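>>> predicted model, plus sequence, below.
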Amino acid sequence: MSAGDRDWDGVRLHVVTGKGGTGKTTLAASLALALASGGKKVLLVEVEGRQGIAQLFDCPPLPYEERRVAVAPRGGDVHALAVDPEAALLDYLEMFYGMRRAGQALTRFGVVDFATTIAPGARDVLLTGKATEAVRRRVRRDRADRAARRPEQARAPFVYDAVVLDAPPTGRIAQFLNVNAEVAGLAKVGPIRNHADRVMEVIRSPETVVHFVAMLEEMPAQECLDGMAEVRGVGLNIGGILVNMVRSPLLPPDHLATAGEGEVDIDALARGLKSAGLEQAEQTAQALSGEIVDHARRVRAEADVRDRLAGAGRPRYELPLITDGMDLAGLYRLADELREQGAA
């Protein structure tokens, strides 16, 4: 896949959401690897406090600090950050009020829990704010370096080529991303309003898209479609559909069509088992025929779900089921699949 064939050129913030159990964090990590491939620098941000990224990359629990966790294929680095609301609050107080010490004292009294009880969106503002700050951050240059550059080169490059946000599940993704707009409505002027406006400027920009993780099953697919409608309803940009844990059919299409109607040639199946040297071929053929019918009907149901997802009109990427457990090799394999299909 050539560079010009990639679907998300120009996108710098990739938000990944999905129903619980669909492999959302796994695909967020794989997408980060894919985006970093070829010498890029990508930040993978976790906001749910589960340390899922550390487990996937087989590293110690992540502190509130950006650390390199992987080298991408053909060069490139993936850094990761587990955002802690209290630490993010300290950053916020320091950035806008110069109150880090006061903030440290406040956190001892549980001010974050108090504030987020009074204004539930405050926690999400802190979490999304850290991700969008990383999107905007540029490399620092000293004065001499800036003076030596031509005017068209004066602006420093971004620290990260892309940021991948492993976001909350689909059921609350629209509220999570749009909460800054709600908080901005509470504060008409001042640093809080300015902060919320900057966050929403990044989230609503063409440089941000929301990807949805789904499976070829009814409930995850429906939640994916419902989530896309909600996100679109609050004016955010829909990305692609990452269809996870896809299993290849075990039989040719004509056999699947027949078996899907409940028709299996048990005698032919028994003869094949006998020729393979299996004992009790007839009994085994009877048992296998039921499994063949079930398999064919599952493939048919998956095809129906695939058609429904295709109807959403967004790019889709199908990622294989990795049956021997997810590890680093599995992440790199999924990253390769995403690149080959044009996602990065």
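In hand now; what should we look at?

>>> going forward, measure contacts and count neighbours with C-alpha atoms only.
OK.

>>> in a helix, Gly235, correct?
No. Checked against DSSP: H, G, I helix; E, B strand; the rest coil, Gly235 lies outside a helix; its state is coil.

>>> identify the residues contacting the nearest residue to it once chain neighbours are set aside.
Spatially, and ignoring its direct neighbours in sequence, Gly235 is nearest to Arg204 (7.2 Å; C-alpha to C-alpha, 6 or more residues apart in numbering). Applying C-alpha atoms under 8 Å, 6 or more residues apart in numbering to Arg204 gives the contacts 235-237.

>>> and here's the other structure:
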Amino acid sequence: MTTDWARARLHVVTGKGGTGKTTVASAIALALASSPAHVLLTEVEGRQGISQTFDVPPLGTEETRIVRLSGGGEVVGLSIDPKAALLEYLQMFYKLGRAGRLLEKFGAIDFATTIAPGVRDVLLIGKIYEANRRRRDGKHKGDAAPVYDGIVLDAPPTGRIGRFLSVNSEVADLARVGPIASQAGSITRLLQSDQTVVHVVTLLEEMPVQETLESIDELRDKGLHPGAVIVNMVREPLLDDVALDQAREGRLHKASIRTQLTEAGVSATPELVDGLLEEARDHAERIDLEREQLALLEATGLPIVQLPALATGVDSGSVRELADLLVPLFVGHEDTDDRVRA
């Protein structure tokens, strides 16, 4: 399967809290690295979710390799700190050097990164922009290959993603000239280009799906490119469609259930049988709700990816399993899995 964004360089991953966006972002980075490729996986919320996912020491402000694949690909991790990003920015554009450290000593850096509206987000995105431009010869322009073949950003949640990604456009409107306006304009062009796609992680529940739909509309309104809708933690129905219909209507055969319980060595009391019938009805209603939510997501016209619930929890091994499912979509191999479809 191919997509319009299969060759995108910057993959932004958002989602409502609790949907597993850090896990999905990590799996996307592994999928991209399998090509093989040199991939940067970044986070901007200071939660150290990446280090916990891969069971490595907490990430700092230096880019650190966290995974090397047998095929030669690797994933480098980075936790972007707005204070360090601002000091780097001041040195890069204004050559402040020691003066920048003095600003930090007197609290000006903390003020800029915590009080001044939008500055924090500008700095966070600016660091990603710099990593995207950086070449293997150490320059930011020229014919040399880029340091990273792809960048994955574990971004803020859906409720804040539109503001986060559009803040540079607002800054460019305020600062008409100078290096701030120039960089803000360049970052906006990158984010609105086909090099950048925004993937939204959700669960098949009403609130996450509603936030997903709203964020997709917001991204489109701001000239950004939604990528895939990634439905996480999907569980297969425990009953086939015929049994689901029977459970929904209370028509499951009690005698058959009693017989199967007895054959399994379980005492088939009336209370137990009635309890199982009630659970079956609840399960059928849950499947109906999930299918309704899935239909709403499919109506967006975006690729839908379903990832299974991990029975053993999230660790580096299970994330690799999810990455294997994502390879066809993000790398373009033809051996697509049934769970990945457009």
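Great, that's in hand. None of these values were measured; they are calculated from a predicted model.

>>> superposed, what's their TM-score?
Once the chains are overlaid, their TM-score stands at 0.92 when taken by TM-score structural alignment, normalised by the length of structure 2; 329 aligned residues with a C-alpha RMSD of 1.7 Å.

>>> what do we get in structure 2 for the residue nearest to Gly235 of structure 1?
The equivalent of Arg204 of structure 1 in structure 2 is Gln192 (alignment by TM-score structural alignment).

>>> mind listing what Thr3 of structure 2 touches?
Contacts of Thr3 of structure 2 (C-alpha under 8 Å, 6+ apart): Leu329.

>>> SS state for it?
coil.

>>> distance of it relative to Leu297 of structure 2?
The gap separating Thr3 of structure 2 from Leu297 of structure 2 is 17 Å, by C-alpha to C-alpha, to the nearest Å.

>>> could you do Leu32 of structure 2 as well?
Separation of Leu32 of structure 2 from Leu297 of structure 2 (C-alpha to C-alpha): 25 Å.

>>> neighbour count for those two, which is higher?
A direct count of neighbours by other C-alpha atoms under 10 Å for Leu32 of structure 2 and Leu297 places Leu32 higher, at 29 against 22.

>>> mind telling me what element that one is part of?
Using DSSP states H and E, Leu32 of structure 2 sits within helix 21-33.

>>> what's the average distance of that helix to structure 1?
By mean C-alpha distance after the TM-score superposition for structure 1, the fitted helix 21-33 of structure 2 averages 0.5 Å away from its aligned residues in structure 1.

>>> in structure 1, what stretch matches that helix?
Using TM-score structural alignment, helix 21-33 of structure 2 lines up with residues 24-36 of structure 1.

>>> which other residues reach that stretch?
16-18, 42-44, 52-53, 56, 70-73, 75-78, 161-166, 213, 242, 331-332, 334-336, 338-339, 343-344.

>>> do you have the helices of structure 2 handy? List them.
Here structure 2 has its helices, by DSSP state H, at 21-33, 49-54, 82-94, 98-105, 108-114, 119-133, 158-174, 178-192, 206-221, 241-248, 254-263, 270-298, 316-330.

>>> what's the burial count for Arg12 of structure 1?
By other C-alpha under 10 Å, neighbour count at Arg12 of structure 1 equals 23.

>>> how far away is it from Arg314 of structure 1?
From Arg12 of structure 1 to Arg314 of structure 1 the distance is 18 Å (C-alpha to C-alpha).

>>> how about Arg137 of structure 1?
Using C-alpha to C-alpha, which is the criterion applied here, Arg137 of structure 1 is 30 Å from Arg314 of structure 1.

>>> kindly report the same for Lys188 of structure 1.
Distance, Lys188 of structure 1 to Arg314 of structure 1, by C-alpha to C-alpha: 37 Å.

>>> now Gly325 of structure 1
Distance from Gly325 of structure 1 to Arg314 of structure 1, by C-alpha to C-alpha: 29 Å.

>>> more neighbours: these two, which one.
Per other C-alpha under 10 Å, whichever of Gly325 of structure 1 and Arg314 has more neighbours is Arg314, with 13 against 8.

>>> with adjacent residues omitted, what lies nearest to the residue opposite Glu230 of structure 1 in structure 2 once aligned?
Mapped onto structure 2 by TM-score structural alignment, Glu230 of structure 1 lines up with Glu218. Distances taken as C-alpha to C-alpha, 6+ apart place Gly162 nearest to Glu218 of structure 2, at 6.3 Å, with adjacent residues excluded.

>>> show me the contacts for that neighbour.
Gly162 of structure 2 neighbours (C-alpha under 8 Å, 6+ apart): 215, 218-219, 222.

>>> what's the closest non-adjacent residue to the aligned partner of Arg339 of structure 1 in structure 2?
Per TM-score structural alignment, the equivalent position to Arg339 of structure 1 in structure 2 is Val327. By the measure of C-alpha to C-alpha, 6+ apart, the closest residue to Val327 of structure 2 outside its immediate chain neighbours is Ala31, 4.9 Å from it.
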